[in-house]
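Visitor: missing the sequence, but the structure's below:
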């Protein structure tokens, strides 16, 4: 049986984890917003998407590809870190309600980040060269997001949704 001291220590550990995750996600969001701003500046020449590569100067296209690579690399890094966070939350000895709180923080960040990283798929030249790494990262990001959402909803939430 857990002693009151053990319960308090567990609560303190969870509070530290939740606060640490919150602070970390805010820093990551700042980085993602900065990359999005740089990418938006690099595509300011485009009036519609997908855009014709001939509508941009060589310098504009060079800047576009630089900023796109930076955003794509950030997407890959963020996805790797989110996957690691997801596993850490899953394996920690927190109560289910505490894990849900952490997954909610993660999902909030992921939903915002997804809207930014989606630009890698929509704000593109035509034709866009195949990018296997981007496709793999996108699929992995979605798996992590679905897993986190599943943990927030729980099995009972899924059964209620399926019954409707």
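Guide: Ah, there it is. Note that the structure is a prediction, hence the values are computed from the model and not measured.
Visitor: okay, CA-based contacts and neighbour counts for the rest of this
Guide: OK.
Visitor: from residue 144, how far off is the residue nearest in space to the middle of the chain?
Guide: The residue lying closest to the centre of the chain (C-alpha atoms, centre = their mean) is residue 110, at 3.6 Å. From residue 110 over to residue 144 the distance is 9 Å, taken as C-alpha to C-alpha, to the nearest Å.
Visitor: against that first model, consider the following:
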């Protein structure tokens, strides 16, 4: 291994470790917001729930927890998009980039399950939320792009031979 190869490997190891540490911290925030949201929806027996089944205080708690989870979803999606672009533009080997994308996808699958509650645990009379719809679409685009990179775009662009 040449000194430049060792330096590149060291830089990648540092990036992978940093990403892993960062994703763990972000996941802790997601779990915290999801737990608060679960507490705020504890009054509901089924979803979508009737607004009339909740007190004004329960509805206020629900809305505050929902807003916190939605805002976290928006922030996380913005950061994931930035990470996705950073991985794509770094000069790492393709196999190394795939490792980083796999870390990202693992996080997105776990966090995505928490954020999905914004769509399922709702009152029956919920006004359309354009910001949530845009964030959800962007989150899905980032996830799909990461999946394509794990599968290997070059392999997807070649035609199979018979």
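Guide: Structure received. Just so we're clear, the structure is a prediction, and the values are computed from it rather than from any experiment.
Visitor: got the buried residues for stretch 88-96 of the second structure?
Guide: Neighbour-count burial for stretch 88-96 of the second structure flags 88, 92, 96 (criterion: 16 or more other C-alpha atoms under 10 Å).
Visitor: if you could redo that for stretch 147-161 of the first structure, that was the one I meant.
Guide: Quick answer for stretch 147-161 of the first structure (16+ other C-alpha under 10 Å): 147, 148, 149, 151, 152, 153.
Visitor: residue 146 of the second structure touches residue 105, doesn't it?
Guide: Yes: in this structure residue 146 of the second structure lies within contact range of residue 105 using C-alpha atoms under 8 Å: 6.7 Å.
Visitor: in the first structure, what range does the longest helix along the second structure match?
Guide: What stands out as the longest helix in the second structure, according to DSSP state H, is helix 3-40. The counterpart of helix 3-40 of the second structure in the first structure, counting by TM-score structural alignment, spans residues 5-42.
Visitor: quick one: the matching stretch to the second structure mean distance?
Guide: Its aligned residues in the second structure lie a mean 0.2 Å from stretch 5-42 of the first structure after superposition (mean C-alpha distance after the TM-score superposition for the first structure).
Visitor: hmm, back to that, show me which pair in the buried residues of stretch 147-161 of the first structure is furthest apart.
Guide: 147 and 153 (9.9 Å; C-alpha to C-alpha).
Visitor: residue 20 of the second structure reaches residue 103, doesn't it?
Guide: Yes: using C-alpha under 8 Å, residue 20 of the second structure makes contact with residue 103 at a distance of 7.0 Å.
Visitor: before we move on, back to that, what lines up with the residue nearest to the centre of the first structure in the second structure?
Guide: Using TM-score structural alignment, residue 110 of the first structure pairs with residue 108 in the second structure.
Visitor: and the helix or strand that residue 68 of the first structure is a member of with helix 4-42, angle?
Guide: Using DSSP states H and E, the element containing residue 68 of the first structure is helix 58-91. Angle, helix 58-91 of the first structure to helix 4-42, by axes from the mean of the first three to the mean of the last three C-alpha atoms, to 10 degrees: 170 degrees.
Visitor: would you mind giving the residues in the second structure matched to helix 58-91 of the first structure?
Guide: Helix 58-91 of the first structure covers residues 56-89 of the second structure once aligned (TM-score structural alignment).
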